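Participant: Predicted structure and sequence below. I'll ask about it afterward.
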Amino acid sequence: MDLPKYTGTIHPEEWVKQVQIYCHLKGIENEEKIIKISKLMIDSTIIIPNVDKINSFDELVKALKLHSTFILYKNSCKRNLQLIKYIPEKEDVATFLANFRSLCNWVEISDHKEIITMLINSYSDHFFKGEFIKRVEGINSVDEIFKIFSEVVFDELKIIKFESSIALKHVATGKYLSSCNINYQIGSKQQVVFSGEKLPDGNALWYAKYSNPTDDDFTRGFNRHYKHCTYDDSFYLIHKATGNELCISTSSYKSPTTGHLAVSCTRGGDSLNWINTNITNNNVPYVKAKDVIALKYSDYIFRSHDFTFTIGNKTFQEVVGHEERIGGNDEWQIEIV
């Protein structure tokens, strides 16, 4: 560690602390001597009136703050605060908040409303802005505001996003909604849909593609931009490995074993809806990982059960469509994969 020079590019209090640390490491403990060393390390272009009469660290810091370089330093830090952006792909939230807090300290900003405004402007995520504003209402503790920021950022990671990989675990049997390049031998003869393994494999990967046919162009573009799935959205559920879309046959095609409506994957599938089956928390707008949901097409619900069927030498757990009340066999838990 080198003895730091004061050039007006660091907060005076932080600089004094660094000088004290340096002197402590060198075995210099006498305060008068450390103050003398500090004054000698002020850049020659920074003229401090009556510097020889300064006899304490408080006096030294106060004198440096009165110099024009400190105003320039604070303005620079404030500009950095106004421009700072949280980019999850580039840094973690702890690092971002540590840097943000340091800038606030150096600029000497403690007003909680100003800090909230700058944090709102630091992250362009649509979910974050709405949720953060809601949660910090009435909060005036800066520490609590930073805590809420990190919590909202973490919650955003759990939201299901359009065109991101997901898996759907059938709650009753623990098996994942799946499809593969095998077709039904009777009925629609389209790509088979089944509940597969108890761990998500390549056959169990899906993604939701936005499809709200009643939206105008502005709203449709707005939702595509933010990419967060809500319980008000319509969407296509696309099988990642084959590119085909989940659908229910509403014609004469029946499921192989129980004779319910057949479920398959095909080009030009059905526009679906999420249904939140959690009756104690069914007012949440966003679809999140670990949510237990039902999948709906028009008046039809997707169901799985213990009934199986075979194609060749392969056995599959049946997935069907029905118009009955939603029950335990209709529940699926969403996972981000």
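Facilitator: All right, it came through fine.
Participant: From here on, just use CA atoms for contacts and neighbour counts.
Facilitator: Fine.
Participant: can you give me the strands for the stretch 101-250 of the chain?
Facilitator: 166-170, 177-183, 191-195, 206-210, 234-239, 245-248 (DSSP state E, counting those that start in this stretch).
Participant: other SSEs contacting the third one?
Facilitator: Same thing as strand 191-195. strand 177-183, strand 261-266, strand 314-322 (3 or more Cα pairs under 8 Å, 6 or more residues apart in numbering; DSSP states H and E).
Participant: here comes the other one, which I'd like you to weigh against the first:
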Amino acid sequence: MNASALHNLRCIQYNPKEDMTDFISKFLSLCRTANITSLEEQKTYLLNSLLDDNIRNILASKFRNVDDFDWVIRLFQGIMYEYPMHQIRYGSKITIKHCSTGNFLSHGEQIPIETDSQLSKVSCDGMSRPAANEIWIVSSPYGENKVPGDPIHYNSIISLKHETTGGSLHATENNVWSFMGRSENSNWLVRRHTTEPGYHNDPNGVWAIGDIIILENVSNKLPLYSNDNHNVSLDGDGYEENNKWYAEIAGQ
């Protein structure tokens, strides 16, 4: 067994911007050089090359009863061509970055606002590579069950669950918190950011990495807002710079 090839196989990552043929060729070459002949091991290494949990889970379920490696590769190619990696979906782990300040939506302190409270402060911190405190899971809105892996069309309602603490992004009046529970105040409408009145309500298109959006709290009908003081609140009319955010898949 070639130790270097095995190390590279463990570290290989699929980049959707990379040519699929080049990636498959590299993967197969590493398997041969590392003498990985077990089909289950080959499946595992291929799945581990994916950063997106949703697509990894979809492929794992499709691989389960496949006993031919050529068919595994065909499935991988077909699903990856069909499944746009730039889309944000229910179940995606994302970071949410404020366009004006470059800071990430964070739940860093994790300290209740008072004894026995289920609410704790969120902020807009961290200007470099996001840490664990800045990772949120796109989840079904309160009162609904969405299918993990389904794309999120504009004007859809979501909730955002903090990966580390399990708290939901939540609003009471103009204040924004992490809430260790769920309610209607944890529901957020994903809208396009635009300077054109009325275009907010256009449902066309799917939320994707890098799209400039506003997150409007459904109960309060106000958008998520931040500025240079790192505070997060509900404020603005949805058209101004401090209401602009964009998301990236965590780890990419």
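Facilitator: Right, received. Where do you want to start? Remember, it's a predicted structure, so these values are computed and weren't measured experimentally.
Participant: and the helices and strands packed on strand 191-195 of structure 1 as a markdown table, adding distance to Leu295 of structure 1 and mean neighbour count?
Facilitator: Shown next, in a markdown table, are these (distance: least, Cα to Cα, whole Å; neighbours: other Cα atoms under 10 Å):
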| stretch | distance to Leu295 of structure 1 | mean neighbour count |
| --- | --- | --- |
| strand 177-183 | 11 | 19 |
| strand 261-266 | 12 | 25 |
| strand 314-322 | 10 | 21 |
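Participant: can you put the strands of the stretch 101-250 of structure 1 in TSV and add distance to Lys74 of structure 1?
Facilitator: Output for the strands of the stretch 101-250 of structure 1, formatted as TSV (distance: least, Cα to Cα, whole Å):
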stretch	distance to Lys74 of structure 1
strand 166-170	47
strand 177-183	57
strand 191-195	61
strand 206-210	46
strand 234-239	49
strand 245-248	56
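Participant: out of those, nearest to Lys314 of structure 1?
Facilitator: Nearest of those to Lys314 of structure 1, taken as Cα to Cα: strand 177-183 at 10.1 Å.
Participant: hmm, who's touching the closest one?
Facilitator: Residues outside strand 177-183 of structure 1 that contact it (Cα atoms under 8 Å, 6 or more residues apart in numbering) are 167-170, 189-196, 203-205, 239, 241-242, 265.
Participant: do that again at 7 Å, thanks
Facilitator: For strand 177-183 of structure 1, the external contacting residues (Cα atoms under 7 Å, 6 or more residues apart in numbering) are 168-170, 189-196, 203-204.
Participant: residue boundaries of the helices in structure 1?
Facilitator: 12-25, 31-40, 57-66, 68-83, 93-107, 112-122, 126-135, 142-157, 217-226 (DSSP state H).
Participant: got the buried residues for the fourth one?
Facilitator: Using 16 or more other Cα atoms under 10 Å as the test for burial, helix 68-83 of structure 1 gives Thr69, Phe70, Tyr73, Lys74, Cys77, Lys78, Leu81.
Participant: From those residues, pick the one nearest Pro285 of structure 1.
Facilitator: Using Cα to Cα, the buried residues of helix 68-83 of structure 1 come closest to Pro285 of structure 1 at Leu81, 31.4 Å.
Participant: what residue of structure 2 takes the place of Glu324 of structure 1?
Facilitator: Mapped onto structure 2 by TM-score structural alignment, Glu324 of structure 1 lines up with Asp237.
Participant: Then Glu245 of structure 1?
Facilitator: Using TM-score structural alignment as the criterion, the counterpart of Glu245 of structure 1 in structure 2 is Ser168.
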